[in-house]
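need coordinates for the below:
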Amino acid sequence: MKNLTKALTVGAITIATLLGTSTLAHADTTTSTGKIKLEADDSAVTPLDPTNPDAPTPAIPDSSDPGNTGTGNTGALTIDFLSNIDFGTQKISGKSQTYRAVNKNPYIQVTDKRGTGAGWTLTATATDFTDGSKILKGSQMSLIDGQVRTQSDNQSAAPTTSDITLNNNAQIVLSAEANAGMGTWLNVYEGTEGNNDNVSLYVPAGNLAGDYNSSITWTLEDSPSAD
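The predicted structure follows:
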């Protein structure tokens, strides 16, 4: 009888092992969906911190330009911020001089919220420096070594920055090829406060004293440059 009991027990274990417990379970697989629709946005964009675009929005974007809080421009492709450049008060010299901007981090901010990947081009022109009827003869304002920055999680390719000497002809400052420059981008001319080597004004000798100003016009076009 004991031998019969052992035989039955071994047989039951063998059958359970061969069949396995998985043969008794039922698996049911199906799918669901997630969806989102992205569309262009035409609201204004707040200026970002030029030293750290991931930081909370600064109360004063450019500390050398405290009254400037941004353009407030609306649309799907916008210029959000432009620093006003200050070269301070200088003594007339007997020879030609190059003066440096007071601004430590002057910058330009552009946002593309079209969602088309069409690219864009930012150009600039400048008038002569004038004081009433007087012209600052032969002067040249230059912007060099711009640093293109954005928030760290931006998935778009970056636009390209160019060194420029401003005059009355349109100069390309930033250019985004197709599928580049989407989101918010900054072009920062970072330098030393009070003596920024990257933003300069050349003034030849032989000019009159005066309080001179130049008007810079920035144009953002909704396609890459043909150049």
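
make it CA atoms for all contacts and neighbour counts henceforth
Will do.

name the SS class of the spatially most central residue of the chain, please.
The geometric centre of the chain, computed from its C-alpha atoms, lies nearest to Trp185 (CA atoms, centre = their mean), at 1.1 Å. When the structure is reduced to helix, strand and coil (DSSP: H, G, I helix; E, B strand; the rest coil), Trp185 reads as strand.

show me what contacts the residue nearest to Asp112 when sequence neighbours are not counted?
Distances taken as CA to CA, 6 or more residues apart in numbering put Leu77 closest to Asp112, at 4.6 Å, once the chain neighbours are dropped. When contacts are counted by CA atoms under 8 Å, 6 or more residues apart in numbering, Leu77 is found next to 42, 110-114, 220, 222.

could you also give me the structure for this next sequence, so I can compare it with the first?
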Amino acid sequence: MKKYIGTLVAGMTLMAGLPLVGQAADKTTEAQVKLEQDENNKDITLDEAPALDMGTVTIDNTTQTKTADAVTGSVKVTNPGNTDGWSVQVAGSKFLNGSQELRGAALTFKNASVTADDEANASKNPTAPDVTVNESNQMILGAVANEGIGKFTSAYAKTDVSLLVPAGNSAGTYTSTPTWTLGNAPS
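Sure thing, here's the model as predicted:
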């Protein structure tokens, strides 16, 4: 019984030394950060565009579609924080062997894999529609306003770049020169 009373007295003494706590009121505070544009690094840039090796097609009087033997590089864009949106357009010259044209040829890009170079990027990825290149500019990669901020890569597998070679063309080495143009707004 003495042990019980001793424990009871010790417990009450301990409780008497503790202050009474009323219900705590909630507090709301503010956290703030200011992001500033680096004046020396404020322009959107087209950092890379792919080079293509379409290989060799053995002509046999039938229309053929040839996938690329090699796609070297990707479409790479850096946007350090501009919010207006942007686009990369591509236009291609005719496939020529001297003055002889590869008639009816169609160079196509499809199924681009678009990724942010930084996996934690909170901006929405740009879009990359399928494109059949001709002599007019066509959007191959673009971001709407307030998106596409950061570094992005649009990559094509060899099977996603193809050249339609119609029957009725003669043998020779034909070359086209795609031109890649960065614009400040999506088209």
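
before we move on, back to that, pretty sure the residue nearest to the centre of the first structure sits against Lys113.
No: between Trp185 of the first structure and Lys113 no contact is recorded; they are 11.3 Å apart, counting by CA atoms under 8 Å.

got the contact list for Thr111 of the first structure?
For Thr111 of the first structure, the set of contacting residues under the criterion of CA under 8 Å, 6+ apart consists of 45, 76-80, 182-185.

show me which of the residues you listed is closest to Leu166 of the first structure.
Proximity of the contacts of Thr111 of the first structure to Leu166 of the first structure, judged by CA to CA, is greatest for Ile79, which lies at 18.3 Å.

just the buried subset of the contacts of Leu77 of the first structure, please.
When the contacts of Leu77 of the first structure are checked for burial by 16 or more other CA atoms under 10 Å, the buried set is 110-114, 220, 222.

and the contacts of Leu77 of the first structure as JSON lines, adding secondary structure?
Rendered in JSON lines, the data for the contacts of Leu77 of the first structure read as follows (three-state DSSP):
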{"residue": "Asp42", "secondary structure": "coil"}
{"residue": "Val110", "secondary structure": "strand"}
{"residue": "Thr111", "secondary structure": "strand"}
{"residue": "Asp112", "secondary structure": "strand"}
{"residue": "Lys113", "secondary structure": "coil"}
{"residue": "Arg114", "secondary structure": "coil"}
{"residue": "Leu220", "secondary structure": "strand"}
{"residue": "Asp222", "secondary structure": "coil"}
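
quick one: the residue nearest to the centre of the first structure and Thr165 of the first structure, what's the gap?
Separation of Trp185 of the first structure from Thr165 of the first structure (CA to CA, to the nearest Å) stands at 22 Å.

next one: Gly146 of the first structure
Counting by CA to CA, the separation of Gly146 of the first structure from Thr165 of the first structure is 13 Å.

who's more crowded, these two?
Remark: of Gly146 of the first structure and Thr165, Gly146 carries more neighbours, 22 against 17, as counted by other CA atoms under 10 Å.

residue in the second structure paired with the more buried one?
With TM-score structural alignment as the criterion, the equivalent of Gly146 of the first structure in the second structure is Ala112.

so where does the alignment partner in the second structure of Thr219 of the first structure fall, helix or strand?
Residue-level alignment of Thr219 of the first structure against the second structure, with TM-score structural alignment as criterion, gives Thr181. Secondary structure assignment for Thr181 of the second structure, by DSSP states H and E: strand 178-183.

residues making contact with that strand?
Strand 178-183 of the second structure is touched from outside by 45-46, 49, 86-93, with contacts defined as CA under 8 Å, 6+ apart.
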